[in-house]
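Enquirer: quick one: sequence plus predicted model below, questions after.
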Amino acid sequence: MAVPATAEEVWESVATGPGYRRWFVEAELEPRVGGTLVTHHGDFGDSEGTLPGWRSALRLLAEFHTHFAGRQTAQALVMREVPAGHRLTVLLGLDGAVVGQQATARAEAGGRHLAVTGMVIEASGGPTGEGPTQQDSVVLRVADGAAPGVYEFGTMQYGETRMSVVRGYLHVPADADPGVAEAAQAARAVEHDWAAVLDALLA
């Protein structure tokens, strides 16, 4: 998709405070390393965090095109409410993941064994105590397997509600015939498998 704007203008329209409001929720954001991001989630309350990094618009857009250019994509999303102090990255063996190195998210529960291996492209951590900044996540770029793409595993605070999140931005494998149905089918399978595992882990 081509848009009549520069990379910087696209970044401004989707990734700043006013930009967040266009596609997500009301938000205030300080655009700098160590800046504060506050998002407002209605009845769920507010979520506040600190930006561990502030990457250029050009780099982010280049990464997006590296992952997804010319491919049909679909999103998988599983969210479960969890108790205070819960950290999904620890349960999946991702605690201490290092950007630029390989890591594997592993889970075995409910008769299922899941393993997702990829290059760590983001790793952020928050305090382990209670509070609005209690958040950590690891993002993996996965090139192989039946459902390649970019995966995020994390735990996030939304006001008084704490949620574990598995999110995948999946694309059609390079050797498959391109089509939305294939990507969507892979996304639904990922959701089904991770929902069953999270439910078993949290039971």
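Expert: Perfect, thanks for sending it.

Enquirer: going forward, measure contacts between C-alpha atoms and count neighbours the same way
Expert: OK.

Enquirer: quick check: the residue nearest in space to the middle of the chain vs L60, distance?
Expert: With distances taken as C-alpha atoms, centre = their mean, the residue of the chain nearest its centroid is E152 (3.4 Å). Going from E152 to L60 by C-alpha to C-alpha, to the nearest Å gives 16 Å.

Enquirer: could you check how far the residue nearest to the centre of the chain is from E122?
Expert: Counting by C-alpha to C-alpha - E152 and E122 are separated by 9 Å.

Enquirer: if you count neighbours, what's buried in the helix with the most length in the chain?
Expert: Using DSSP state H, we find that the single longest helix of the chain is helix 180-202. Applying a neighbour-count criterion of 16 or more other C-alpha atoms under 10 Å, one finds E182, A183, A184, A186, A187, V190, E191, W194, A195, V197, L198 buried in helix 180-202.

Enquirer: strands along the protein, start to end?
Expert: Here the chain has its strands, by DSSP state E, at 27-29, 36-40, 46-50, 73-81, 102-109, 112-124, 136-142, 149-158, 161-171.

Enquirer: pretty sure A107 contacts T89?
Expert: No: the pair A107 and T89 fails to qualify as a contact (C-alpha atoms under 8 Å) at a distance of 10.6 Å.

Enquirer: one more structure, for comparison:
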Amino acid sequence: MSDDPTARLRSNEIEVPGTPEEVWRAIATGPGHAAWLFPADIEPDEGGAMVIHREPYADAASATVQTWQPPHRFGYREPIGPDRKPLTTEFLVEATRGGSCVVRVVSGFYHDGDGWEDLVDGAGEGWRMALTVLRAYLTHFAGLPAGNVDVIVDLGRPAAQRAAVSARLMELLGLSDVAAGAAFRTPLDAPDLTGTVEHVSEGYVLLRAVAPHPALYAISCFPMADGAPLSANLLARLYGAPAAVAERERARWQNWLVDVRRAFDE
């Protein structure tokens, strides 16, 4: 963490399989980035342009590559909010024993003033979840391209109800009281998935599906912005599936989550 008194930063790290070069391809190239997080256009040099395609969760974001030191440091800054303060994100990759690496993500702001804590905390929570997807991708699907299935549905409930709403969402998916490493199969009235639970935390589950297609499904329940209602958020990456299959999956999950929203309203 920085000693700069203006720093408002959060740090998360995770150990992943692979060499620094393999990890670098996953975090600092467009195809790698899209296979576990968001599609991105990355100009590979300091000062290079970068566009992160976060739809439907948020608008596409323009950023500038701030640090480019392959295969160990990659950072960028993107303007945030009406006053365009730059949100800084930096990846640090360090090799460890046994053919793995520690990936550390530091995100936040460098400026004086209050009022940024919720945004910084939210970014930190988002990276905690995203890094579990990176680990699963590098463990099971490294180097494979992915079809994107991204869905967000407003559940119409305040953030204070997150625990109860998350528990109900997981119940409807047949995932109540599951633990990492457990086999799962969704119930008949939910989209069909079979596989293994990769990670579980409050309001978040990461599933590795073997059927109907090899895939990672990150399902969460939290507000996408300060003051926003809770939403059900799905980020899924299908490996080896045609684009038409990904589009069918997106429609299937969209329809099911809309039905979940109606059930909460009844």
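Expert: Received, thanks. In this text the structure is predicted, and so the values were computed from the model without any measurement.

Enquirer: thinking again about what came up before, chain center to the longest helix of the first structure, what's the gap?
Expert: Put simply, helix 180-202 of the first structure sits 15 Å off its chain's centre (C-alpha atoms, centre = their mean, to the nearest Å).

Enquirer: of A107 and T89 of the first structure, who's got more company?
Expert: T89 (23 against 18; other C-alpha atoms under 10 Å).

Enquirer: that one maps to what in the second structure?
Expert: The alignment partner of T89 of the first structure in the second structure, by TM-score structural alignment, is M170.

Enquirer: can you check V166 of the first structure too?
Expert: Checking TM-score structural alignment: V166 of the first structure goes with L234.

Enquirer: pull the number of nearby residues for its match.
Expert: L234 of the second structure, neighbours per other C-alpha under 10 Å, totals 22.

Enquirer: OK, contacts around it?
Expert: Residues in contact with L234 of the second structure (C-alpha atoms under 8 Å, 6 or more residues apart in numbering) are V149, D150, V151, I152, Y217, A218, I219, S220.

Enquirer: V51 of the second structure: neighbouring residues, count only.
Expert: 17.

Enquirer: I'd like the distance from whichever strand or helix holds it to the chain centre, please.
Expert: Using DSSP states H and E, V51 of the second structure falls within strand 49-52. Centroid separation for strand 49-52 of the second structure versus its chain: 17 Å, with C-alpha atoms, centre = their mean.

Enquirer: could you do stretch 112-120 of the first structure as well?
Expert: With C-alpha atoms, centre = their mean as the basis, the mean position of stretch 112-120 of the first structure lies at 14 Å from the chain mean.

Enquirer: what sits up against that stretch?
Expert: 97-108, 138-143, 193-194, 197.

Enquirer: what is in contact with E152 and E122 of the first structure at once?
Expert: S137, V138, V139, L140.

Enquirer: top of these by neighbour count?
Expert: For the shared contacts of E152 and E122 of the first structure, neighbours tallied by other C-alpha under 10 Å; top is L140, 27 neighbours.

Enquirer: residue in the first structure matching L144 of the second structure?
Expert: Using TM-score structural alignment, L144 of the second structure sits opposite R71 in the first structure.

Enquirer: now that match: how far from M1 of the first structure?
Expert: 11 Å.

Enquirer: which one's more surrounded, those two?
Expert: Between R71 of the first structure and M1, counted using other C-alpha under 10 Å, R71 has the larger neighbour count: 17 against 4.

Enquirer: what about that one, distance to V138 of the first structure?
Expert: 24 Å.

Enquirer: among the shared contacts of E152 and E122 of the first structure, which two are most distant?
Expert: S137 and L140 (10.1 Å; C-alpha to C-alpha).

Enquirer: what do those two both touch?
Expert: In contact with both S137 of the first structure and L140: E122, E152, using C-alpha under 8 Å, 6+ apart.

Enquirer: ok, G100 of the first structure - contacts?
Expert: Counted by C-alpha under 8 Å, 6+ apart, G100 of the first structure has contacts M119, V120, I121.
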